[in-house]
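Novice: For reference, the sequence and a predicted model appear below.
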Amino acid sequence: MFSGIVAACGRIEEVTPRTDGVRLTVDVGGLDLTDVTIGDSIANNGVCLTVVAIAGNRVQFDVSRATLDCTVGLETPGAAVNLEKALRLSDRLGGHLVTGHVDGVGEVLRFAPVGDSHELVIRAPAAIAGYIARKGSITVNGVSLTVNRVVGTDFSINLIPHTVAVTNLKHLTASSRVNLEIDLIARYVERLAAWREESAQ
């Protein structure tokens, strides 16, 4: 489990093909690895991955083809990745509850400065658009953000300068694709409503 508060921005150094996926070598930048061991979980661009090797400031992850097929940003050497270590029960929940399981890939329609901040407008896949609510939470490339406006499948977010500075969202342009994870609470509310409807029949 994660909170969507990015701890460091790393860089993919190498992508090595494997039988059913790839092995990523990531330079984790300023991420503190003193408490990280083999088998721990680290979110990369919002994707929960398991640490399989550590060498200095470089961490390796095995990524299955199934994961690669439903996410973006994990197969490009040199690409920046948002990194967050898994939460401890004693940690502050600075963002919102994030599982690291991507629900869909969105398309950036606009990323432009508005005063001191930036406006980010994204088109979500129709299958998850109904879970996105004004003033609700959503994760974009692993970053916990608050939705300002929703129109159909499009939603907008205001990014403060700090968020732009410390994440890879600064590199977005119109037509960029991003990993989206809907709010965990919305997912369970929808399932509960569907279960009650099924039980009543």
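Specialist: That came through, no problem. Numbers count the residues shown, from 1 in each chain.
Novice: contacts and neighbour counts: CA atoms only from here.
Specialist: OK.
Novice: Which helix runs longest in this structure?
Specialist: With secondary structure taken from DSSP state H, the chain has its longest helix at helix 184-200.
Novice: Mind jotting down where the strands sit in the protein?
Specialist: Along the chain, counting by DSSP state E, strands occupy 8-18, 21-27, 41-44, 47-55, 58-64, 80-85, 104-114, 117-123, 137-140, 143-151, 154-159, 177-182.
Novice: closest to residue 93 out of these?
Specialist: For the strands of the chain, proximity to residue 93 was assessed by Cα to Cα; strand 143-151 is nearest, at 10.7 Å.
Novice: Show me which residues of the closest one are buried.
Specialist: 143-150 (16 or more other Cα atoms under 10 Å).
Novice: Could you do stretch 161-181 as well?
Specialist: For stretch 161-181, a neighbour-count test (16+ other Cα under 10 Å) marks 163, 167-169, 172, 177-181 as buried.
Novice: same deal with stretch 91-103?
Specialist: Using 16+ other Cα under 10 Å as the test for burial, stretch 91-103 gives 95-103.
Novice: Same question for stretch 113-132.
Specialist: In stretch 113-132, counting by 16+ other Cα under 10 Å, buried: 118-125, 128-129, 131-132.
Novice: possible to save those residues as TSV with distance to residue 76?
Specialist: Formatted as TSV, the buried residues of stretch 113-132 follow (distance: Cα to Cα, whole Å):
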residue	distance to residue 76
118	25
119	26
120	23
121	24
122	22
123	23
124	23
125	23
128	26
129	27
131	30
132	29
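Novice: So the nearest residue to residue 17 once chain neighbours are set aside versus residue 76, what's the distance?
Specialist: Leaving aside its sequence neighbours, residue 17 sits nearest to residue 23 (Cα to Cα, 6 or more residues apart in numbering; 6.5 Å). For residue 23, the distance to residue 76 (Cα to Cα, to the nearest Å) stands at 12 Å.
Novice: try it against this one:
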Amino acid sequence: MFTGIIRAVGTVVALQRKGSEAALRIDSGKLDLAEVGIGDSIAVSGVCLTVARLANQVFDFDVSQETLSRTVLGKLQPGEGVNLEPALTLKDHLGGHLTSGHCDGVGRVVERTSVGESVRFSIRAPAGLAKYIAEKGSIGVDGVSLTVNGVKGNLFEVNIIPHTLQATTLNEYRPGREVNLEVDLLARYLERLLLGDSAATTRPSLDEAFLARYGFSK
């Protein structure tokens, strides 16, 4: 599990395709590796990967076909920055929101607006994910825990404060940028609880009317 609080920005050293899979090498930069070892989990721009090799601040990861198909990792270029977060431990503060590092899909930045020293992004989510995104709820964008400021159809808005802009890769993003998205775990579990096996087929909208029907709102 992770929290969406980025510990360091790493740099892609190499991405080598191996058939339908890939090997990813990342320089971890200023990430504290005191408690990180081979076999541990690291969220790389929101994607949970297992450390296969580690030497001199450089990680090697094996990336599966499934991960490549659901994320933007396969498009990374040498020199590109990535958000890094080690797995949560019992002694850590939960500063963001709980995330699994299992990305749900890829979104696209459609608008960037400066608001004082902050930046507001409008991001288009895949149609199948939009129903899980709620105003004032949480979402993971390239591994960063963010609060949803507004939702309209498949579009949602997030506001990025100056500290987050400096501590993550988000300040580099412009319209057209693809990003890894992970919706709030609670939304998925709620749908499963209420719909059971039909959740995988019927896919109704998880909106106010739906919640009222099952007694969660009035």
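Specialist: Yep, that arrived. From a predicted model like this one, the values you see are computed outputs, not experimental measurements.
Novice: Could you get me the TM-score between them?
Specialist: Aligned and superposed, the two chains score 0.95 in TM-score terms (TM-score structural alignment, normalised by the length of the first structure); 198 aligned residues with a Cα RMSD of 1.4 Å.
Novice: circling back to that earlier point, the strands of the first structure into TSV, with extra columns for distance to residue 191 of the first structure?
Specialist: Formatted as TSV, the strands of the first structure follow (distance: least, Cα to Cα, whole Å):
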stretch	distance to residue 191 of the first structure
strand 8-18	34
strand 21-27	31
strand 41-44	25
strand 47-55	23
strand 58-64	27
strand 80-85	28
strand 104-114	18
strand 117-123	23
strand 137-140	18
strand 143-151	22
strand 154-159	23
strand 177-182	14
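Novice: unless I'm mixing things up, residue 135 of the second structure is touching residue 146, no?
Specialist: No: under the criterion of Cα atoms under 8 Å, residue 135 of the second structure makes no contact with residue 146, lying 11.2 Å away.
Novice: Could you give me the buried positions within the longest helix of the first structure?
Specialist: Within helix 184-200 of the first structure, the residues scored as buried using 16+ other Cα under 10 Å are residue 186.
Novice: Run through who's touching it.
Specialist: Contacting residues not belonging to helix 184-200 of the first structure are listed as 97-99, 131 [Cα atoms under 8 Å, 6 or more residues apart in numbering].
Novice: what do you get for stretch 119-139 of the second structure?
Specialist: Under the criterion Cα under 8 Å, 6+ apart, residues 97, 104-114, 145-151, 153-162, 181-184, 187-188, 205-207 lie in contact with stretch 119-139 of the second structure.
Novice: So residue 124 of the first structure versus residue 19 of the first structure, what's the distance?
Specialist: From residue 124 of the first structure across to residue 19 of the first structure, the span is 31 Å (Cα to Cα).
Novice: and what of residue 5 of the first structure?
Specialist: To residue 19 of the first structure, residue 5 of the first structure is 33 Å away according to Cα to Cα.
Novice: Test my guess that residue 102 of the first structure contacts residue 44.
Specialist: No: the pair residue 102 of the first structure / residue 44 is not scored as a contact, 11.0 Å apart, by Cα under 8 Å.
Novice: In contact with residue 83 of the second structure, which residues?
Specialist: Counting by Cα under 8 Å, 6+ apart, residue 83 of the second structure touches 6-10, 43-46, 142-144, 168-169.
Novice: any shared contact partners between residue 23 and residue 76 of the first structure?
Specialist: residue 15.
Novice: The two - which one has more neighbours?
Specialist: residue 23 (19 against 14; other Cα atoms under 10 Å).
Novice: buried sites along stretch 66-83 of the first structure?
Specialist: Neighbour counts using 16+ other Cα under 10 Å place 67, 71-75, 77, 79-83 of stretch 66-83 of the first structure among the buried residues.
Novice: no no, stretch 53-61 of the second structure
Specialist: For stretch 53-61 of the second structure, a neighbour-count test (16+ other Cα under 10 Å) marks 54, 58-61 as buried.
Novice: follow-up on the earlier one: which two in the buried residues of stretch 66-83 of the first structure are spaced the farthest apart?
Specialist: Based on Cα to Cα, the longest span within the buried residues of stretch 66-83 of the first structure runs between 67 and 80 and measures 18.2 Å.
Novice: Next, the distance between the ends of stretch 150-167 of the second structure.
Specialist: One end of stretch 150-167 of the second structure sits 24 Å from the other (Cα to Cα).
Novice: And that stretch, how far out from the chain middle?
Specialist: How far stretch 150-167 of the second structure lies from its chain's middle: 13 Å, per Cα atoms, centre = their mean, to the nearest Å.
Novice: Kindly report the same for stretch 146-165 of the second structure.
Specialist: Stretch 146-165 of the second structure has its C-alpha centroid displaced from the chain centroid by 13 Å (Cα atoms, centre = their mean).
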